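Visitor: Here you go, sequence then predicted model.
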Amino acid sequence: METVIAFIIVFGSLVFFHELGHFLFAKKAGIMVREFAIGFGPKIIGITKGETIYTIRLLPLGGYVRMAGEDFDTVELLPGYRVGLYIGQTGEVEKLYLNQNISNPDILFMETEKSDLDKELYIEGYSDDGEFVRYPIARDAVIIEKGQETIIAPYDRQFESKPLASRAMTIFAGPLFNFILSFLIFLTIGLLQGVPTNEPVITEVQSSGAAYEGGMQDGDYVKEVNDTPISTWTEFAEIIQKHPGEQLSFLVERNGDLVKLHVVPATIEEAGQKFGQIGVLYTSPVEKNALKAVVFGADQTWTWFKRIFELLGMLVTGKFTIDALSGPVGIYKATEEVAQYGVYNLMHWAAILSINLGIMNLLPLPALDGGRLLFFLFEAIRGKPIDKQKEGMVHFVGIVLLMILMIVVTWNDIQRFFFSS
């Protein structure tokens, strides 16, 4: 149960922040947001506030922000369509009833001849007594069909009506907020747990390692390696790794005295590469400092961004195969393992996942945010949008391919974690 709760919190936070980026920038651009959803599939919970319904859906595979003017959002009243109208005190239509038989003297019925629910906002046709009538439609008029109410979206409230820069920023804001979430998580870790000082202090010397044979002791502060000054553990570790099998001279500070040592790093071979190892354990001292916590948050976010991007490049070049990818099942199992080591490790894992989600969504692939941004780039170059039907077909194909990839990755995860010997 704890794993389930941890997974829901981690994955839910990632999806929520991603969609929150889309939502806030859509609102800033004046775009009507129909729905803010966490999950896909059947609705579990739905709360309407203003013009937006906030929902939690059954399948925890992502989320979405449905904006006015996107696919399947438009309502078209064809000639001959019978509608009921509620006229407000201003003389404008405030409610349109579709496919309903209502016995209410305040509702006027008409057979539609012509209407515009986007730009000119009017409806005209013939009343039940044969009279030709025309009514203006209120900007916040509600369409009621089969008990469901939908606020109309005038064209200036629709996604496509906005300038290219506003549309692009609304889409880019999703991945951007994932990077912001990662920074905030690392910042919180730095504030609560402290910021690692990265000082080159030996925490523990293993009795079977080269460092023990060379006389190194717990608590030694490394000052120099081969007469090169050392200020961070990272510098120290890099030198060790780059000199397998070579004798290195160390100058360490021990109880206020300087001690000269000589150590030959053992040669370790992994993935066809050799690197040095001397057999020491390291736990960085930490300090609590708000300014350093901010720097730590930014540095960790940028560091993991580069690492994940490099791994993605290895996947493209074939150094990694599709078998190395993980889907929801793999993330769940990894979350289960990480959660055993405490809340800070779980937060660190969530931050890494958030960066990963942001990068993956920026890939220029159909149906992803990066794919939509690519079409905006084409629009900027051409000076006009790509045909909506063609773009929609490309995104549809992309969704199908992504679903196939998700199925393959999930099956690989199931085999790896449940059927491997």
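Guide: Great, that's in hand.
Visitor: Please make it C-alpha for all contacts and neighbour counts, starting now.
Guide: Will do.
Visitor: Now the regular element (helix or strand) spanning A334: buried residues?
Guide: A334 is part of helix 328-339 when elements are defined by DSSP states H and E. Neighbour-count burial for helix 328-339 flags 328-330, 332-336, 338-339 (criterion: 16 or more other CA atoms under 10 Å).
Visitor: Closest one of those to L24?
Guide: P328 (26.7 Å; CA to CA).
Visitor: Grab the nearest non-local neighbour of that closest one.
Guide: Nearest residue to P328, sequence neighbours excluded (CA to CA, 6 or more residues apart in numbering): T410, at 7.0 Å.
Visitor: Report the contact partners of the one you found.
Guide: Residues in contact with T410 (CA atoms under 8 Å, 6 or more residues apart in numbering) are 326-330.
Visitor: need those residues in TSV with distance to I386, can you?
Guide: Below are these laid out as TSV (distance: CA to CA, whole Å):
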residue	distance to I386
S326	34
G327	32
P328	34
V329	37
G330	37
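Visitor: coming back round to it: make JSON lines out of the buried residues of helix 328-339 and add distance to I239.
Guide: Below are the buried residues of helix 328-339 laid out as JSON lines (distance: CA to CA, whole Å):
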{"residue": "P328", "distance to I239": "38"}
{"residue": "V329", "distance to I239": "38"}
{"residue": "G330", "distance to I239": "35"}
{"residue": "Y332", "distance to I239": "37"}
{"residue": "K333", "distance to I239": "35"}
{"residue": "A334", "distance to I239": "31"}
{"residue": "T335", "distance to I239": "33"}
{"residue": "E336", "distance to I239": "35"}
{"residue": "V338", "distance to I239": "30"}
{"residue": "A339", "distance to I239": "33"}
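Visitor: Show me which of these is closest to M314.
Guide: G330 (19.6 Å).
Visitor: I'd guessed I123 sits against A138; true?
Guide: No: I123 is not in contact with A138 according to CA atoms under 8 Å; the separation is 10.8 Å.
Visitor: Go through the contacts of T410 and say which is closest to T228.
Guide: Nearest to T228 among the contacts of T410, with distances taken as CA to CA, is S326, at 42.1 Å.
Visitor: Isn't that closest one up against I414?
Guide: No: at 10.0 Å, S326 does not count as touching I414 under the criterion of CA under 8 Å.
Visitor: which SS class is F250?
Guide: strand (DSSP: H, G, I helix; E, B strand; the rest coil).
Visitor: right, and it touches P265 too?
Guide: No: using CA under 8 Å, F250 is not in contact with P265; the gap is 11.9 Å.
Visitor: between those two, which one's more packed in?
Guide: Using other CA atoms under 10 Å, the more surrounded residue of F250 and P265 is P265, with 24 against 20.
Visitor: another structure for you, compare them:
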Amino acid sequence: MPFPNMDSVESILAIVVVFGALVFVHELGHFLLAKRAGILCREFALGMGPKIFRVKRGETEYTLRLLPIGGMVRMAGEDPEMEMLKPHMEVSLERDALGKVTHFLLDGPGNASARAITGTVVRFDLEKDLYIVLDVGGEERQFSVHPQAQLVKDGQEVQIAPLNRQFKGKTISQRFWAIFAGPFANFLLAFVLFIAIGLLYGVPKDIPYLGEVRANGPAAQAGLMQGDKIISIQGQPVSSWKEIVQIISQSPGKEMQFEYERNGQRNTVLVKVGKDENNVGKIMVTNPLTYAPGEVLKYGATSTYEFTAMILKSLGMLFTGSVGLNDLSGPVGIFKMTGEFAQQGMAILMKWAAVLSINLGLINLLPLPALDGGRLAFIAVEALRGRPVDPHKEGMVHFLGFAFLMLLILVVTWNDLQRLFFQ
């Protein structure tokens, strides 16, 4: 299959918008629930790799990274930033009007103000009691530390994170929701997208009425019109749109008698059923649509549920071996399909984005290391055993899981490239 016209601005823009929205919403879910729990969020990033744009607002740095895949919310306690301050290190302290340390100048006294105090670190606690003891001219002096104090090195500031601002310092419930909120946001996005589709393009109704009757199609040539109620086909009563589709699709090329009702009067007409390239019967009509708010909400919920069930079934087939790695698509294949759907219209692209969002949410909930589901699994183990798993062991498991995921992405990307260039 030839690659879609990826030179078109529309296709490229669609890919950027769709994937940017999916990642943004996922990370926004993590971010909002983490902030609600009082966790210090150091960075909100879209993309991976080197930073190409950054802006600091409040406690959080918002960044755009070079590689347009993934994103992250970097929460306090996940990095060894406290190792920047060590015993026997010479530092300068700047304090506020109440005498609390607001800045630790780790490059020495060169950039310190005249009021700064310089000494050698004896001991400190920046997580619980918030103090530091310096040897100043042979005398030990203790200083209280402001809970939002900054560690300054090479011109960069890093805010300290007391234990009550760290991820690990929060309750099991707070940590669970901060992690679960990412995948949940993707399900919510899919629900909203399906609702938007319903409001903009209507919701299909399973009633025996004709929607749009395409010009010069079999139905139009026979005289059928939009809004006609189909009573029977070939003497077989019908009461739903699904029944109409089933009868017509199984009758390609046949001439069939339709009984219909229009303006309270019943009539009959002969329709010569056409067919498509798969020899499926068609009469070139669409099903009726509704824009009623209740029906639109129902459509959003049922569509989200149905696609979730379908993707879960597909994942089950992967784990049982019914589907192999060669059948999977990676980023290249998904980009390709997104470009194709963008050419088919906004409604198709929005539905595809909703399906991708559900897929992202489900994949992240799998209990695999490095994914949100893996982190939730460790939280569940902690809840059961009454104490957390050793952080070093958990970190190693996530590292190995991440390496495996990167290998899997490479494999499926190779599959995509082979299908793209050699088939």
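Guide: Right, received. Where do you want to start? No experiment lies behind these values; they were computed from the predicted model shown.
Visitor: Report the set of residues contacting both of I123 and A138 of structure 1.
Guide: Going by CA under 8 Å, 6+ apart, no residue sits against I123 of structure 1 while also sitting against A138.
Visitor: returning to what we had before: how much space between the residue nearest to P328 of structure 1 and E35 of structure 1?
Guide: Distance, T410 of structure 1 to E35 of structure 1, by CA to CA, to the nearest Å: 28 Å.
Visitor: go on, V93 of structure 1?
Guide: For V93 of structure 1, the distance to E35 of structure 1 - CA to CA - is 24 Å.
Visitor: Of the two, give the one with the bigger neighbour count.
Guide: Using other CA under 10 Å, the more surrounded residue of V93 of structure 1 and E35 is V93, with 23 against 20.
Visitor: and M406 of structure 1, what pairs with it in structure 2?
Guide: Alignment note: M406 of structure 1 maps to I409 in structure 2; criterion TM-score structural alignment.
Visitor: Tell me who's in contact with the nearest residue to its match once chain neighbours are set aside.
Guide: What sits nearest to I409 of structure 2 in space, not counting adjacent residues and going by CA to CA, 6+ apart, is G330, at 6.3 Å. G330 of structure 2 is in contact with 409, 412-413, 415-416, counting by CA under 8 Å, 6+ apart.
Visitor: For the residues you listed, which ones persist in structure 1?
Guide: Retained in structure 1 by both residues aligned by TM-score structural alignment, their matches' CA atoms under 8 Å are the following of these: 409, 412-413, 416.
Visitor: which of the residues you listed lies closest to I311 of structure 2?
Guide: V412 (17.6 Å).
Visitor: So the closest one: helix, strand or coil?
Guide: Strictly by three-state DSSP, V412 of structure 2 counts as helix.
Visitor: Who are the contact partners of the spatially closest residue to F194 of structure 2 that is not a sequence neighbour?
Guide: Distances taken as CA to CA, 6+ apart put G300 closest to F194 of structure 2, at 4.7 Å, once the chain neighbours are dropped. G300 of structure 2 is in contact with 191-195, 198, counting by CA under 8 Å, 6+ apart.
Visitor: now swap in R57 of structure 2 and tell me
Guide: With CA under 8 Å, 6+ apart, R57 of structure 2 has no contacts at all.
Visitor: just checking, M225 of structure 2 touches L210?
Guide: Yes: here M225 of structure 2 lies in contact with L210, judged by CA under 8 Å, at a distance of 7.2 Å.
Visitor: So the two - more neighbours on which side?
Guide: Shown here are M225 of structure 2 and L210; by other CA under 10 Å, L210 has more neighbours (22 against 18).
Visitor: and the more buried one, how far is that from A196 of structure 2?
Guide: In terms of CA to CA, L210 of structure 2 sits 23 Å off from A196 of structure 2.
Visitor: now do A190 of structure 2
Guide: 10 Å.
Visitor: the more surrounded of the two?
Guide: A190 (29 against 18).
Visitor: How is that one assigned, secondary-structure-wise?
Guide: Quick answer, by three-state DSSP: A190 of structure 2 is helix.
Visitor: Give the equivalent position in structure 1 for it.
Guide: Under TM-score structural alignment, A190 of structure 2 pairs with S182 in structure 1.
Visitor: Pretty sure its match sits against L357.
Guide: No: look at S182 of structure 1 against L357 with CA under 8 Å: they stay out of range, at 10.4 Å.
Visitor: Would you mind listing the residues touching both of these two?
Guide: Counting by CA under 8 Å, 6+ apart, no residue touches both S182 of structure 1 and L357.
Visitor: related to what we said a few turns ago, for the match of M406 of structure 1, grab the count of nearby residues.
Guide: Quick note: I409 of structure 2 (other CA under 10 Å) scores 16 neighbours.
Visitor: again, but for the one 10 residues further on
Guide: R419 of structure 2 is flanked by 15 other residues according to other CA under 10 Å.
Visitor: How about E131 of structure 1?
Guide: Using other CA under 10 Å, E131 of structure 1 is surrounded by 10 other residues.
Visitor: What lines up with it in structure 2?
Guide: Checking with TM-score structural alignment, E131 of structure 1 has E139 as its match.
Visitor: ditto for K27 of structure 1
Guide: Taking TM-score structural alignment, the alignment pairs K27 of structure 1 with K35 from structure 2.
Visitor: now, among the buried residues of helix 328-339 of structure 1, which is nearest to I56 of structure 1?
Guide: P328 (17.7 Å).
Visitor: doesn't G62 make contact with that closest one?
Guide: No: P328 of structure 1 is beyond contact range of G62, at 10.1 Å (criterion: CA under 8 Å).
Visitor: Distance of T3 of structure 1 relative to E336 of structure 1?
Guide: 5 Å.
Visitor: my bad, N412 of structure 1
Guide: For N412 of structure 1 relative to E336 of structure 1 (CA to CA), the value is 18 Å.
Visitor: cool, R307 of structure 1 as well?
Guide: 23 Å.
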